[in-house]
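>>> Okay, predicted coordinates and the sequence, questions at the end:
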Amino acid sequence: MQPGLDPREMRASDKDRDRVADILREAFAEGRLTPEEHAERLDAVYRAKTLGELEPLVRDLPVAPGVAPQVVAPTAARPQHTPATQPPPPLVAIFSNSKVEGRWRLPDAVNAVSVFSEMKIDLRQCEFATPEVDLTANAIFGALELRLPRGVVVRSYGVPLFGEYKVEQDAAEESGAVVVNVRGVALFGSVKIVR
């Protein structure tokens, strides 16, 4: 870190954003955030460029030690690396229609939310970084459709509340296949996982 640089001005990483998104997901599941607050904060998470922008989004929520992005000066310089593929785009649609597709590296935890929107996410060209992925898919007065490649094992834990949470399964599970754990809620909306 450069001398005199405020730690809050440090650029946030994808991992920092994912940790904050996980905190918000837990707070939403526990009833600490309304659907509107959750969607608003999640949108801000994926627009945040610095750690200082992420910090206020979880300041009023209980956070396990080491989970929130730390706004402290690092003791050693961090190694720089260039990913083989593009990082994932923000998977948020609020009062809009959105389609996300292309080749990017899928991290071990992904959050997608559609609020009063129609969103289509195509993951068939994605590179899976880990053998197991936790995918949170929430549709609030909206529709969210995720396309997964064939051969991926899907385990659904989604909950429909006055809506539909539908997962299209493959005929047979392949041993050694990537596992995608789908969680979330369809509140007056629909979530569909298709092949």
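Cool, the structure landed. Numbering: from 1, shown residues only.
>>> okay, CA-based contacts and neighbour counts for the rest of this
OK.
>>> longest helix of this protein?
Criterion DSSP state H: the longest helix present in the chain is helix 14-29.
>>> Report all helices and strands that that helix contacts.
helix 35-47, helix 51-58, strand 109-115 (3 or more CA pairs under 8 Å, 6 or more residues apart in numbering; DSSP states H and E).
>>> want to compare, so here's the second one:
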Amino acid sequence: MNHAAAHLTDRDRDSAVELVQQAYADGRLNPAELEQRLELALTATSAQELEPIVGDLPPAEVVRLGSTGGRVVRTGDWDVPRRLRIDSEYGRVRLDLSQALIRHPRIDIELWLTYGGGVIILPAGASANADGVRTGWGSVIFKPAGRRRPGGLHVQITGELAYGRLTIRNSRK
């Protein structure tokens, strides 16, 4: 058996559950289909078992932002997408989620920063995980208080920082 192909991560399962829940919220699944697919997703033991559960559902759209030398800044009352990818070669990134409109229980932020750095400010009660961020000469400073809470916002951060620094903290308000 090919163990690499059969391996199922918590992230795979979480993604499948979120796709099913979004399809229900969008009216593409009825309550019985929602219940059936969620049960199958939560009891799946391999990545192959997830494919028929979500194979007919569209993936969450990724919003892409980029900069070569400028800044990427989002603050105040901005609409946060479910998935956000930011590419910046020399610029800085500042994402302030503390007053933003967030419609999803989990958001994924993918950062590809070569020389620039970034700051992500979480709203009160939110949790985050930056274990998926790879660093070269860069660093990740992780300051959020508390663990993931059922029903609370969770921010999953992935990507790569070659030389920059990423700071993740809670809002000071």
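Nice, thanks for sending it over. Predicted model, so just to flag it, every value in this text is computed and none were measured.
>>> Got a TM-score for the pair?
After superposition, the two chains reach a TM-score (TM-score structural alignment, normalised by the length of the second structure) of 0.56; 112 aligned residues with a CA RMSD of 2.7 Å.
>>> Can you tell me which of the helices and strands packed on helix 14-29 of the first structure is packed in deepest?
Neighbour counts (mean count of other CA atoms under 10 Å) averaged over each of those peak at strand 109-115, with a mean of 23.
>>> May I ask which helix or strand encompasses the most centrally placed residue in the second structure?
Central residue of the second structure (CA atoms, centre = their mean): D108, 1.3 Å from the mean position. Using DSSP states H and E, D108 of the second structure sits within strand 106-113.
>>> To what extent does the helix or strand that that strand is followed by diverge from the first structure after superposition?
Sequence-wise, the next helix or strand downstream of strand 106-113 of the second structure (DSSP H and E) is strand 118-122. Average distance, strand 118-122 of the second structure versus aligned residues of the first structure after superposition (mean CA distance after the TM-score superposition for the first structure): 1.3 Å.
>>> so how far is strand 118-122 of the second structure off the chain centroid?
Computed by CA atoms, centre = their mean, to the nearest Å, the separation of strand 118-122 of the second structure from the middle of its chain amounts to 13 Å.
>>> and it, what does it pack onto?
strand 93-96, strand 165-170.
>>> matching residues in the first structure for that strand?
Under TM-score structural alignment, strand 118-122 of the second structure corresponds to residues 144-148 of the first structure.
>>> Also stretch 135-145 of the second structure?
Under TM-score structural alignment, the match for stretch 135-145 of the second structure is residues 160-170.
>>> can you check stretch 35-44 of the second structure too?
Going by TM-score structural alignment: stretch 35-44 of the second structure matches no residues.
>>> Pull the contacting residues for E168 of the first structure.
Residues near E168 of the first structure by CA atoms under 8 Å, 6 or more residues apart in numbering: K192, I193, V194, R195.
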